[in-house]
Each structure stands twice: as structure tokens, then as C-alpha cells.
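1. sequence first, then the predicted structure:
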Amino acid sequence: MIIIGWGFKTSKNYGPVRKIQCNNCNNEANWYLQKMTTWFTLFFIPVIPYRINYFLICPVCRNYLGLQKEEFEQLREIMESSAANKSSDDSSRLNSIVNKAGGVIRTETQLNFIRDMQEFEREKERRNKSTQ
């Protein structure tokens, strides 16, 4: 008697790629690059992969952006090269890939503006408390 099956899934996490704002939970976090493989099994042992999916995953709410194999490979190359040295060219390639997939990326200027506005609000609250 041979026991066969399908649908066994394995996933490989390649680590954080970059801070991206999630459209689902609105948190800004380092999204993870992940590859999920679905296998045909024989006696509960994965034998033949028959589907491979590539994702960028939000670590907060587990929302994801589906990627094409080429986009996945580009992101993986960016991660490997950025580990050796930071490059603005790699950053712009990442931005274009994520934006095509439907993500929202904030630039450093936007992040600085948001921090400045938060500091301004805190200072305003301090002044209001001290006048009361």
C-alpha cells in the first residue's frame, strides 16, 4: 500500500528587507522576504515541489504582497548586496518593486517630517500643561 499526498508546505524566511508601511494595519515595520513551496509527498516525505510562491510579509498582521520570481530574486540580491554595502541604487530598485506590488514606502524625508510633527505636538502639549 502506497500512501501519497499533496499540499505539504514548507517556507523559507530570508529575513527583513526594509521598513514598509502596511496597508492593512498601518504599522511601519521591516517586512520579511519569504518563499513558500508546496510539495507532493510519498509516505509523508516531501518528494516533488509543485508550487512555489514568493511573498513580502508584514511581521505585525501577516498581510503579504505576492511577488513574481524575478522580483523575488531582485530583492534577494539587494539584501545580499546591502549586507556588504549600502547603495542608493539598490534602494530605488526595492522601492519600484514594492510599489508595483502595492506597498507604501516612506522616504527618509517623509519619516523626518513625521518625527518633527510628533515632536511639535509633544511640545505644544507641554506648553498647554504649563499654562494651565
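-> In hand now; what should we look at?
2. all contacts plus neighbour counts: C-alpha atoms, from now on.
-> OK.
3. after the longest strand along the chain comes which helix or strand?
-> Assignment by DSSP state E gives strand 4-21 as the longest strand of the chain. On the C-terminal side of strand 4-21, the nearest following helix or strand under DSSP states H and E is strand 28-42.
4. what residues does the helix or strand just after that next one touch?
-> Following strand 28-42 in sequence order, the next helix or strand is strand 45-57 (DSSP H and E). By CA atoms under 8 Å, 6 or more residues apart in numbering, the residues outside strand 45-57 that reach it are 8, 31-41, 63-69, 72.
5. buried only: go through those residues for me.
-> Among the contacts of strand 45-57, those classed as buried by neighbour count (16 or more other CA atoms under 10 Å) are 31-35, 37-41, 64-67, 72.
6. and here's the other structure:
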Amino acid sequence: MFFIFGFRTKVDRFGVVTRVCRNCGNQAAQVITRRATKFTLFFIPLIPVRTRYTQQCTVCGAEYGIARAEAQRLPVG
């Protein structure tokens, strides 16, 4: 008997906010994304391993991590 297991990462667009970028300093749209990694068994996602939130500037393309509390607090639209 053998088991097929691994990890799968799903990227969801959480929202878009207008903020000042930390990298370029421009007031621009920032795309908030959520990356959820889950342990899979026979290609079925079972156990969440890690969830990360990131913010990416639409002007310069800089991407950096943000805390979950900050991502949920932002007024997305």
C-alpha cells in the first residue's frame, strides 16, 4: 500500500486598497492576497499548514507580507 501526499498552495485575491507604498512612496492601489498552504492526501486538501497575507503595489510591483489582523482590518473594495 502506498500513499500519495503533498502540499498545495491556493492564492486568493483578498481585496484592493489605496495606500502609500512602503517601497516607492506613491499613493496607489495595493492588491491584498491570501496564500493558504494545505497538506493533501490523495490530492484532497486536508490540513491547513500555513496562511500568509501579502500586499503588492500596482506601480512598482513591490510585495511584502502583512499580518492577518492588518489584512482583515483594511477597508477592501
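-> Here it is on my side, so go on. All of these numbers come straight from a predicted model, not from anything done at the bench.
7. follow-up on the earlier one: closest to Leu94 of the first structure out of the buried ones among the contacts of strand 45-57 of the first structure?
-> Phe72 (10.3 Å; CA to CA).
8. and Trp39 of the first structure, how far from Pro49 of the first structure?
-> Between Trp39 of the first structure and Pro49 of the first structure the distance, using CA to CA, to the nearest Å, works out to 4 Å.
9. same question but for Cys22 of the first structure, I mixed them up
-> 30 Å.
10. then Phe72 of the first structure?
-> Applying CA to CA to Phe72 of the first structure and Pro49 of the first structure gives a distance of 18 Å.
11. ok, now Ser81 of the first structure?
-> Taking CA to CA, one finds Ser81 of the first structure at 28 Å from Pro49 of the first structure.
12. neighbour-wise, which of these two wins?
-> Pro49 (16 against 13; other CA atoms under 10 Å).
13. for my notes, confirm Glu70 of the second structure occurs in a helix.
-> Yes. Judged by DSSP: H, G, I helix; E, B strand; the rest coil, Glu70 of the second structure forms part of a helix.
14. check contacts around it.
-> By CA under 8 Å, 6+ apart, the contact list for Glu70 of the second structure is empty.
15. dump the residue contacts of the spatially most central residue of the first structure.
-> Centroid-nearest residue in the first structure, with CA atoms, centre = their mean: Trp31, separated by 2.5 Å. The neighbours of Trp31 of the first structure, taking CA under 8 Å, 6+ apart as the test, are Pro16, Val17, Arg18, Lys19, Ile20, Leu56, Ile57, Cys58, Pro59.
16. neighbour-wise, give me the winner out of those.
-> Within those, neighbour counts (other CA under 10 Å) peak at Leu56, which reaches 29 neighbours.
17. just give me the match in the second structure for Leu33 of the first structure.
-> Mapped onto the second structure by TM-score structural alignment, Leu33 of the first structure lines up with Ile32.
18. from Lys10 of the second structure, how far off is its match?
-> For Ile32 of the second structure relative to Lys10 of the second structure (CA to CA), the value is 14 Å.
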